[in-house]
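Novice: this is a predicted model, with the sequence first.
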Amino acid sequence: MQFVRIEGVTIAYDVITPDPANPVLVLVNSLGTDARIWHFVVPKLAEDFTVVTYDKRGHGLSDLGNPPYRIEDHVADLAGLLDHLEFSDAIICGLSVGGLIAQGLYAQRPDLVRALVLADTAHKIGTAEMWDKRIAAIEDAGIAAILDDIMSRWFTAPFRSPENAAYGAYCNMLLRQPVSGYTGTCAAIRDADFTREAQAIAVPTLCIVGEQDGSTPPDLVRSLANLIPGAQFEVIEGAAHIPCAEAPAAFAAVVRSFIVNDVKD
């Protein structure tokens, strides 16, 4: 893990197989998680791509900054990281809020974006009332109060078996998440709307969703794909909102196929 200060905020990141001959693939994690959700995906992609992972502000080892956030704060962090690494023309793969960040990066810094993989996300996620209710519940009773509800959206019932050690670990990841980083990013999602910007995306785009996603269901992700000219849409069976953790081989295979077949040099 490496660290860089971007506009006063420390961002934790990693670069795997930094071969200048390889396309750059950036993986942007979801709300309440950190870069570890990509652990099983990275080895399946690192042979052919320079893979960048990082912790969003308010998550993992990165600084809190000044929550609540705007989606533009997260976008500026990613743009600053890519500028620091001197990477441009990258493939940006964003999961959930990471997909909003990817859309925002393309809108603000198209020079940094070669293609988009928008996973389990949308042009607008939820309503202001929904996000305000979640923020209030967490501020009142902590993240533990919403754990079971969130996990039922993140993972399928078989994965949520008490015997599955991985499931317990992902519960720990959410429970140990800084509350203000979580609620601050809830506010960023609440206020983000890329409906208009999505229609102007002009790079190859793949929209992926787990078939049992309870946070951004397949119909919602399909509506995003329908907004983006020429976008592809794929459903990953046997997975919910975090397919990179629940079905990493299938997730990596879909991403690899898209890049190899549809992202031109």
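Specialist: Here it is on my side, so go on.

Novice: drop to CA atoms for contacts and neighbour counts, all remaining ones
Specialist: Will do.

Novice: count the neighbours of the residue nearest to residue 77 when sequence neighbours are not counted for me.
Specialist: Of all residues not flanking residue 77 in the chain, residue 6 sits nearest, at 6.4 Å (Cα to Cα, 6 or more residues apart in numbering). Per other Cα atoms under 10 Å, the neighbour tally for residue 6 reads 15.

Novice: mind checking the SS state of the closest residue to residue 232 other than its chain neighbours?
Specialist: Excluding its sequence neighbours, the residue lying closest to residue 232 (Cα to Cα, 6+ apart) is residue 206, at 4.7 Å. Of the three states, residue 206 takes strand according to DSSP: H, G, I helix; E, B strand; the rest coil.

Novice: over to residue 11?
Specialist: strand.

Novice: ok, and the closest non-adjacent residue to it?
Specialist: Nearest to residue 11 is residue 62, by Cα to Cα, 6+ apart, at 4.6 Å.

Novice: and residue 218, by the same measure?
Specialist: Using Cα to Cα, 6+ apart, the closest residue to residue 218 is residue 209 (5.9 Å).

Novice: hmm, who's touching the strand or helix carrying the one you found?
Specialist: Using DSSP states H and E, the element containing residue 209 is strand 205-210. Residues outside strand 205-210 that contact it (Cα atoms under 8 Å, 6 or more residues apart in numbering): 115-121, 216-218, 221-222, 224-225, 228, 230-243, 258.

Novice: mind listing what's buried in whichever helix or strand comes after that strand?
Specialist: Remark: after strand 205-210, the chain's next helix or strand is helix 218-227, criterion DSSP H and E. The neighbour-count check on helix 218-227 (16 or more other Cα atoms under 10 Å) flags 218, 220, 221, 222, 224, 225, 226, 227 as buried.

Novice: helices along this protein, start to end?
Specialist: In the chain, the helices defined using DSSP state H lie at 42-45, 71-85, 97-108, 128-141, 147-154, 165-175, 179-191, 195-198, 218-227, 243-246, 248-262.

Novice: let's bring in a second one:
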Amino acid sequence: MMFATLNGATLHYRFRAGQGRAVVFLNSLGTDFRIWDAVIDQLPAETPVLCIDKRGHGLSDGNDITMPNLVGDVAALMDHTGLTSALVCGVSVGGLIAQGLATTRPDLVSGLVLCCTGAKIGDAAMWNTRISAVQTDGIGAMAPAILERWFSAQFRAEQPTALAIYRNMLARTTANGYAAVCATLRDTDSTAATRTITVPTHCIAGSADLSTPPDLVRALSALIQGATFEVIADCGHLPCIEAPKTVAQAINAVHKRIQ
């Protein structure tokens, strides 16, 4: 396991050294960086890869969770591992962190793949309800509804073992970490800053995503000059799990554009 104390927090990460431009993966609310494993398996073996458990998730610290700190953690870890001009791939809140990294540390980002995310996700009422529920009842009680948003009906029916594993991943997230990231999502609107992004960007939506529907992701792509957009049929909120080959193909395509 790899750990580093940076930006005021001890962070758990995985780094695979290699040759060429690195790919940095940023995960979603209630997950850790293992959600990217099947995508990474589809990339060339020599591609450098960096994954991080954001604050409040996985084995990373859960203190001082704000969007500036989540972005700053990625920047500090990229500086720590010597990475610049990477292709950054984020899903959900990871996509918001990726947008923030591109606008505050453009030296670190040469391309983006933004999955099931937006410049602003949800509204204050929705997030406040979610925060209250997790603080009162715990994540376990919320898990069935969250899994319905994460995965398509077909995946839930055909992959019961995988579904159980991802439910366990979700349930092991601390209530405080989950609630703090919900509050960060509630308070983040990157619309103005995201309009300034000029690096090659590809946006991916899932047709069965109940958390960030295709129209939200399409609106995000419209903010970014030259961004491309696709919808994966019969896919929920986590295409890195349901459609890893498609995500890897998108990464490889953007990778070629920025060589």
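Specialist: Cool, the structure landed. Small disclaimer: the values here were computed from a predicted structure and weren't measured.

Novice: what's the TM-score for these two chains?
Specialist: The TM-score (TM-score structural alignment, normalised by the length of structure 2) is 0.96; 259 aligned residues with a Cα RMSD of 1.3 Å.

Novice: next, the buried residues of stretch 74-88 of structure 1.
Specialist: Neighbour-count burial for stretch 74-88 of structure 1 [16+ other Cα under 10 Å]: 74, 75, 76, 77, 78, 79, 80, 81, 82, 88.

Novice: widest-spaced pair of these?
Specialist: 74 and 88 (17.5 Å; Cα to Cα).

Novice: quick one on the thing from earlier: in structure 2, what range does the strand holding residue 209 of structure 1 match?
Specialist: Aligning strand 205-210 of structure 1 against structure 2 (TM-score structural alignment) gives residues 201-206.

Novice: what's the average distance of the matching stretch to structure 1?
Specialist: For stretch 201-206 of structure 2, the mean deviation from structure 1 after alignment is 0.9 Å (mean Cα distance after the TM-score superposition for structure 1).

Novice: which residues does residue 244 of structure 2 contact?
Specialist: 36, 38, 39, 42.

Novice: let's see if you can find the most crowded of those.
Specialist: Going by other Cα under 10 Å, residue 36 tops the contacts of residue 244 of structure 2 with 23 neighbours.

Novice: that one matches what in structure 1?
Specialist: Aligned against structure 1 - with TM-score structural alignment as the criterion - residue 36 of structure 2 pairs with residue 38.

Novice: can you count the residues close to the nearest residue to its match once chain neighbours are set aside?
Specialist: In space, residue 38 of structure 1 comes closest to residue 244 once its chain neighbours are excluded; the distance is 6.2 Å by Cα to Cα, 6+ apart. Using other Cα under 10 Å, residue 244 of structure 1 has 24 other residues around it.

Novice: the residue mapped onto residue 244 of structure 1 from structure 2 and residue 35 of structure 2, how far apart?
Specialist: Superposed on structure 2 with TM-score structural alignment, residue 244 of structure 1 falls opposite residue 240. Residue 240 of structure 2 sits 7 Å away from residue 35 of structure 2, going by Cα to Cα, to the nearest Å.

Novice: residue contacts, the counterpart of residue 109 of structure 2 in structure 1?
Specialist: In structure 1, the residue equivalent to residue 109 of structure 2 is residue 113, according to TM-score structural alignment. Each residue near residue 113 of structure 1 by Cα under 8 Å, 6+ apart is listed here: 88, 89, 90, 91, 92, 105, 106, 203.

Novice: for those, which ChimeraX command selects only the ones that are buried?
Specialist: Here the buried members of the contacts of residue 113 of structure 1 are turned into a ChimeraX selection, burial being counted by 16+ other Cα under 10 Å:
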select :88,90,91,92,105,106,203
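
Novice: nearest to residue 163 of structure 1, of the contacts of residue 113 of structure 1?
Specialist: residue 92 (34.2 Å).

Novice: any idea how far the closest one is from residue 45 of structure 1?
Specialist: Taking Cα to Cα, one finds residue 92 of structure 1 at 14 Å from residue 45 of structure 1.

Novice: quick one: what's aligned to residue 94 of structure 2 in structure 1?
Specialist: So, by TM-score structural alignment, residue 94 of structure 2 is matched to residue 98.

Novice: how close does its match sit to residue 197 of structure 1?
Specialist: Relative to residue 197 of structure 1, and taking Cα to Cα, residue 98 of structure 1 is found at 16 Å.

Novice: comparing the two, which residue is more hemmed in?
Specialist: residue 98 (25 against 15).

Novice: next one: that one from residue 148 of structure 1, what distance?
Specialist: 22 Å.

Novice: and for residue 14 of structure 1?
Specialist: In terms of Cα to Cα, residue 14 of structure 1 sits 31 Å off from residue 148 of structure 1.

Novice: what's the neighbour count on residue 130 of structure 1?
Specialist: The burial count for residue 130 of structure 1: 12, using other Cα under 10 Å.

Novice: what's the match for it in structure 2?
Specialist: Residue 130 of structure 1 maps onto residue 126 in structure 2, by TM-score structural alignment.

Novice: how near is that match to residue 222 of structure 2?
Specialist: 24 Å.

Novice: again with residue 153 of structure 2
Specialist: 29 Å.

Novice: now residue 59 of structure 2
Specialist: When residue 59 of structure 2 is compared with residue 222 of structure 2 (using Cα to Cα), they lie 36 Å apart.

Novice: give the closest residue to the match of residue 94 of structure 2 in space, chain neighbours not counted.
Specialist: The nearest residue in space to residue 98 of structure 1 (Cα to Cα, 6+ apart) is residue 28, at 4.8 Å.

Novice: against residue 96 of structure 2, how distant is the alignment partner in structure 2 of the one you found?
Specialist: Here residue 28 of structure 1 is matched to residue 26 in structure 2, going by TM-score structural alignment. Separation of residue 26 of structure 2 from residue 96 of structure 2 (Cα to Cα): 9 Å.

Novice: can you check residue 130 of structure 2 too?
Specialist: 19 Å.

Novice: tell me which of these two has more neighbours.
Specialist: For residue 130 of structure 2 versus residue 96, neighbours defined as other Cα under 10 Å are more numerous around residue 96 (29 against 18).

Novice: who's in contact with the more buried one?
Specialist: Here residue 96 of structure 2 is in contact with 90, 117, 118, 119, 120, 190 (Cα under 8 Å, 6+ apart).
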